[in-house]
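Colleague: no sequence on this one, just coordinates:
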C-alpha cells in the first residue's frame, strides 16, 4: 500500500514551544481550507494549555513561508459561481483575527516568499522575523483582487503613504522595507533560524527573539519616502498615477507603469479599502469589510481573468473589464462596499 501523505500542517510541542509548520513545499505552502482549519484548531487547543508558552509558525522547504491561497480553486469558483471560496475566506479571516488576538506570543518566521495569505498567517503575529531571503508582497491588484487577510489594516497603518504604494503596485519588498512598513519586527540571518527555534523552546519569546536580532541589509523605501508621500495623496487613483508619471524620481515613474498593468477595478477598490481601514477601530472591522469586498470581486470578471493570465494560461496578458480607470463605474465600486452580513 502507498505511504500516507504528510499532513499539510505539522504540529509539535517541544519544551514550552508549540511549532506549526505549513507543509506543502511544492506549492510554496499555499493555503488550503484544510490547512486553515488545522491551524485554527491547534491554536485553540494550545491557548488552553500551560504546556505551550509560545507558538512558532514557519514553512517547510527552502522557497518560503507561504505563497498565498489556492488560486486555482478560486478561479474554479469564479467561473462556475461556486461558494467554496467564500467559506475559505470566512475561515481564513477568522484565523487572521485569532492570530492578532492570541493570548500567547506568536513568532512567525517570514523567510523566503511571503505573499497574500502568507502575510495573513504571519504579519498578525506578535513577533515577526524576516531574513535576507524574505520577499513580502500583497500583489492582489494584479489578479483582479484586493489586499485582504487584514492587508488593508496593515497597509493603512504603514508610515506615511507607503501602504498605499504597496497596495497599488503590488510590489515585493525585502527585510528592511518590511520592518519599515510595519509588516515585520526584526531581522535575523536565515542561518540562525534553527538556533532561534531551539532557544524559543525554553526562553521568554520576546527576549529570545531580540537576542538574535541583527541589522537588516539596506532597503529601498526609506530613500523613496519623499516621492511616495507626495504622490500617493487623495482618493483618486488616476490623479495618483498622473503625479507618479510626472515625477522626476525614476522610482515614481516605474510605479506609474506598474500600476497601469493592474486591474482598474481592483485599484479603485484597494485604494478605498486602505483609506477606510485607517479610520476603523480595529482589525476585525477591516476584515469584515474585506470579506464583503472579496465576495463582490469573486463575482466580477477581473478575478477569474487575472488568475487565468497569471496562473492558468500564464500568458501574463490579462484583459481587464473595464480596461481603464476612467471606465470604472462608481456604482459598481459602491456596491462592493455596501454593507452585508459578515462571515
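Modeller: Good, I have the coordinates. These numbers come from a predicted model, not from an experiment.

Colleague: Please make it C-alpha for all contacts and neighbour counts, starting now.
Modeller: Noted.

Colleague: what comes up buried for stretch 229-246?
Modeller: 231, 232, 237, 238, 240, 241, 243, 244, 245 (16 or more other C-alpha atoms under 10 Å).

Colleague: how far away is the last one from residue 139?
Modeller: When C-alpha to C-alpha, to the nearest Å is the yardstick, residue 245 and residue 139 sit 21 Å from each other.

Colleague: do the same with the fifth one
Modeller: Distance check for residue 240 against residue 139: by C-alpha to C-alpha, it reads 18 Å.

Colleague: Show me the strands in this protein, by range?
Modeller: 9-14, 17-22, 54-59, 64-66, 106-110, 113-115, 127-130, 135-137, 186-187 (DSSP state E).

Colleague: so of those, which one's packed in deepest?
Modeller: Scoring the strands of the chain by mean neighbour count under mean count of other C-alpha atoms under 10 Å gives strand 64-66 as the most buried, with a mean of 31.

Colleague: what packs against that one?
Modeller: strand 54-59, strand 106-110, strand 113-115, helix 117-120 (3 or more C-alpha pairs under 8 Å, 6 or more residues apart in numbering; DSSP states H and E).

Colleague: about what we covered before: tell me which of the strands of the chain lies nearest to residue 259.
Modeller: strand 135-137 (14.4 Å; C-alpha to C-alpha).

Colleague: contacting residues for the nearest residue to residue 51 once chain neighbours are set aside?
Modeller: Once flanking residues are discounted, residue 51 sits nearest to residue 16: 5.9 Å by C-alpha to C-alpha, 6 or more residues apart in numbering. By C-alpha atoms under 8 Å, 6 or more residues apart in numbering, the contact set of residue 16 is 51, 52, 53, 54, 200, 201, 202.

Colleague: Second structure for comparison follows:
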C-alpha cells in the first residue's frame, strides 16, 4: 500500500485509552477504494481490535466532498479490458474478496466504530458505513447505490440489508439508484445519528474527554451532539406510499414498468425514473433476484453469494461497457446486452448466478 492511501492516527482519551483514527486519503477520486486501501484498512482494524488500549475507532474520508464515492471500478475495468497488455483474470476475485472481508469485519467489529459519513457516500463507501456501530450523517451527506448505471448491482452486503428494509423500499432504491439525504438515510436504517458538520471538532474533543471504557459511553456522547431538527426534509418519506405501490408486484419487469410509467411531477421521482430508464436491464434482474435470495440469509452467506455474482459480472459484457460509457469515454451511451428489462431471459440471469467455486474452495468460506 502506498504510505498515505489511508492515514492512521490515534487520539488520546482522558482515561488513558486511545481512539484509532483511519482517514481514507484519496480526495481527488472522492476517496474511491483501491485494493491497497482496503487491505491496509483491514490490517489496521485487526490490529486495533486486539489492542486493549484502543477503546474505539473513528473512520472518515479526507477532504470536504466525500466520505467514499465507491469502489475502484476503473481498476476493475482495466483488469477486464487488458489495458496494460496482460489481463489480470484474478484481480476481481482478489478485489471483491478483500472488500467484502473488510465490510464483514466492520459489521462484526468488537469495539465502537464511528463512521463520519459526511459528503458523498456511494456503493463501496456505503459498504464501509453500513456495518459501523455508530453511523453519523451530516447536512452534506448524499448516499446512493447507483450500480444500475454501470451494469453491476448493489453489492457490499446490500443484498442483505436492502431485503430487510420496509416492504418495497430496498427494491426501489436498488432499481433506481435513488439519492438519499441524511434524513432519508436515518429513515431507511442506513444511519444512526444526524450531527451537523460544524460540530465535528467539538464531538472529537468530547470523545477524547470521555471515559470510553465505560459501556455505552460512545453512544451517550454522540447523542449529546445530535440535532435532528436541523436535518433536511425527506423526499423518501414524502414518497413512501408511492414507492411501495410502484414496486408492490411479484416480478421485476412489472415493477420497472410501473416506475417508468409513473408520471408524477416530482423532481426526485423523475431523476429516479431517468436513471432506471437508462440503466442496465440485467442489473435490474440481479437486484430483484439477490433481494429474494437473501431475505432470510446470514450476512456471511450473503457476502459469499455476492462475491460469486460480482466476479461473474466482470466476466460478462455489461459491466465493462457501463464503466466505459460513464467513466472512461464518458459518452454516457452504454450499449447494453438487452434493450429493456422485459427482454432479459431468465436463463441469462441464471448464468450470472452459476457458482464459480465449491463451498470448500470459496475464497470467503471462513467468514
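Modeller: Structure's in. What do you need? The structure displayed is predicted, hence computed values, not measured ones.

Colleague: Work out the TM-score between the chains.
Modeller: Overlay of the two chains. TM-score (TM-score structural alignment, normalised by the length of structure 1): 0.94; 338 aligned residues with a C-alpha RMSD of 1.6 Å.

Colleague: for the contacts of residue 16 of structure 1, which one is nearest residue 45 of structure 1?
Modeller: residue 52 (9.6 Å).

Colleague: Can you find the partner of that closest one in structure 2?
Modeller: Taking TM-score structural alignment, the alignment pairs residue 52 of structure 1 with residue 54 from structure 2.

Colleague: now do residue 87 of structure 1
Modeller: Residue 87 of structure 1 maps onto residue 94 in structure 2, by TM-score structural alignment.

Colleague: Residue 26 of structure 2 -> structure 1?
Modeller: Superposed on structure 1 with TM-score structural alignment, residue 26 of structure 2 falls opposite residue 24.

Colleague: which ones are touching its match?
Modeller: Per C-alpha under 8 Å, 6+ apart, neighbours of residue 24 of structure 1: 8, 30, 60.

Colleague: now do residue 234 of structure 1
Modeller: Listed by C-alpha under 8 Å, 6+ apart, the contact set of residue 234 of structure 1 reads residue 240.

Colleague: State the distance from the residue nearest to residue 51 of structure 1 to residue 53 of structure 1.
Modeller: When residue 16 of structure 1 is compared with residue 53 of structure 1 (using C-alpha to C-alpha), they lie 5 Å apart.

Colleague: go on, residue 87 of structure 1?
Modeller: In terms of C-alpha to C-alpha, residue 87 of structure 1 sits 31 Å off from residue 53 of structure 1.

Colleague: which one of the two has more residues nearby?
Modeller: residue 53 (23 against 11; other C-alpha atoms under 10 Å).

Colleague: is it true that the more buried one touches residue 105?
Modeller: Yes - checked against C-alpha atoms under 8 Å, the pair residue 53 of structure 1 and residue 105 is within contact range at 7.4 Å.

Colleague: if we can go back for a sec, out of the helices and strands packed on strand 64-66 of structure 1, which is closest to residue 147 of structure 1?
Modeller: helix 117-120 (9.5 Å).

Colleague: what's the closest one in contact with?
Modeller: So helix 117-120 of structure 1 is contacted by 30-31, 65-69, 96, 136-138, 148-151 (C-alpha under 8 Å, 6+ apart).

Colleague: How about the contacts made by the alignment partner in structure 1 of residue 8 of structure 2?
Modeller: Aligned counterpart of residue 8 of structure 2 in structure 1: residue 11 (TM-score structural alignment). Counting by C-alpha under 8 Å, 6+ apart, residue 11 of structure 1 touches 18, 19, 20, 21, 42.

Colleague: Can you report how many residues neighbour the last one?
Modeller: Applying other C-alpha under 10 Å, we find 16 residues neighbouring residue 42 of structure 1.

Colleague: Quick check: the gap between the corresponding residue of structure 2 for it and residue 81 of structure 2.
Modeller: Using TM-score structural alignment, the partner of residue 42 of structure 1 in structure 2 is residue 44. Here the criterion is C-alpha to C-alpha. By it, residue 44 of structure 2 lies 32 Å from residue 81 of structure 2.

Colleague: Same question for residue 363 of structure 2.
Modeller: Counting by C-alpha to C-alpha, the gap from residue 363 of structure 2 to residue 81 of structure 2 is 24 Å.
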